[in-house]
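**Student:** Sequence and predicted structure, then a few things I'm wondering about:
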Amino acid sequence: MLFDYFLIALSIALILLGLVGCILPVIPGPPLAWLGLLLAKFTSFSSLDWVTITVLAGVTLIVTLLDYLFPAWIAKKMGGSNWGAWGTIIGLFGGVVFLGPFGAVVGPFVGALVGEMVRKQPESNAKNNPWLSAVGSFLGFMLGVGVKLITVGVIIYFLIVNL
């Protein structure tokens, strides 16, 4: 019984850390929250079933992968090139390494902007605006944050309902 309380406390701590990780990209938010839910499954208080755990594992994996792809994808949809898309990805990782959590916001924007400015544009293709691509990368980052928050919110819901 005491071990159950320990697991619940650890589960809640992991889920709260996962919630923080939705905003701070250096912390893998949804995977930590899912791990917290998994730990809660092993308590005598839980009525969670393996189907729910497995489905949420799949959702968590997909959301985690999409979180890395959203900034580059939206930047490309807003007129960015492959240079801008790669700049977004490199900027995300470089920003986090050198600037911490703040770099996760600034990095994709600067990376897309630099990527678009570095590529050689013929005069006839000057309609592609590098600033628009950079804004797209920021919007992609915000979309990723939103999707992660929704995912962790669903995990929190299942924890509360099944305990």
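**Tutor:** Sure, I can see it. These figures come from a predicted structure and were not determined experimentally.
**Student:** Going by C-alpha atoms from here, please, whenever you check contacts or count neighbours.
**Tutor:** Noted.
**Student:** Not counting its neighbours along the chain, what's nearest the most centrally placed residue in the chain?
**Tutor:** Centroid-nearest residue in the chain, with CA atoms, centre = their mean: Asp67, separated by 3.9 Å. Nearest residue to Asp67, sequence neighbours excluded (CA to CA, 6 or more residues apart in numbering): Gly144, at 4.7 Å.
**Student:** For the helix or strand hosting that neighbour, what is the distance to the chain centroid?
**Tutor:** Counting by DSSP states H and E, the element that carries Gly144 is helix 130-161. Taking CA atoms, centre = their mean, to the nearest Å, one finds the center of helix 130-161 at 6 Å from the center of the full chain.
**Student:** putting a second one here so we can go through both:
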Amino acid sequence: MELLYWILIIGLFVVAFIGLVFPIIPSVFFIVGAFLLYGFAFSFASLNIWFWLFQGVFVLLLFIADYLANIISVKKFGGSNASIWGSTIGIIIGPFVIPVAGFILGPFLGAIIAEILVKKQDIKTSIKIGVGSVVGLFSSAIVKGIVQAIMIIYFFIVVL
């Protein structure tokens, strides 16, 4: 039974990393779910208050990194709040509408469409902003991947 629990815990961590590519998957919930599964399956004794405070700070960092990377990149490339919303909507529906490539094309097209429709930007400027949204997506994924890895490594340091 112990082996099954470890397989499930590691499986939750893997799903969290898949969430970096498919942002519709709430990575942080799978990581915290793995911590809770460990606690219920084995013991919460090693998962003390310092563990939860440390992890809580990193959960906040995940949310902040995701939000800021997109905003900074889109703004740096000349985008507006409309393109931020467009890229966010695109990243949610893109993978469903365009399997595989949707996680890149969704935010790209979402930002472009939003800039053209809401801000009345020309196509060249809108494409530049769309590229900014994709840069933000990748920057966010890299930062979130590092933060998630730190969280998981710290978990293993604490429990093993």
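**Tutor:** On my side now, so go ahead. Here the structure is a predicted model, which is why all the values come from computation and not from measurement.
**Student:** any idea what the residue nearest to the centre of the first structure aligns with in the second structure?
**Tutor:** For Asp67 of the first structure, the aligned position in the second structure is Asp66, judged by TM-score structural alignment.
**Student:** got a list of what Asn129 of the first structure touches?
**Tutor:** For Asn129 of the first structure, the contacting residues are 79-80, by CA atoms under 8 Å, 6 or more residues apart in numbering.
**Student:** same check, this time on Gln148 of the second structure
**Tutor:** 17, 31, 62.
**Student:** and if you look at Leu37 of the second structure?
**Tutor:** Counting by CA under 8 Å, 6+ apart, Leu37 of the second structure makes contact with 5, 9.
**Student:** same check, this time on Gly130 of the second structure
**Tutor:** Contacts of Gly130 of the second structure by CA under 8 Å, 6+ apart are 74, 83, 87, 107-112.
**Student:** quick one, what contacts Asp49 of the first structure?
**Tutor:** Shown in contact with Asp49 of the first structure (CA under 8 Å, 6+ apart): Lys41.
**Student:** on that earlier part again, mapping onto the first structure, list which of the contacts of Gln148 of the second structure remain contacts.
**Tutor:** With both residues aligned by TM-score structural alignment, their matches' CA atoms under 8 Å, the contacts of the contacts of Gln148 of the second structure that the first structure also has are 17, 31.
**Student:** Do a quick rundown of the helices in the second structure.
**Tutor:** Ranges of helices within the second structure are 2-21, 27-41, 49-76, 81-97, 102-118, 123-159, based on DSSP state H.
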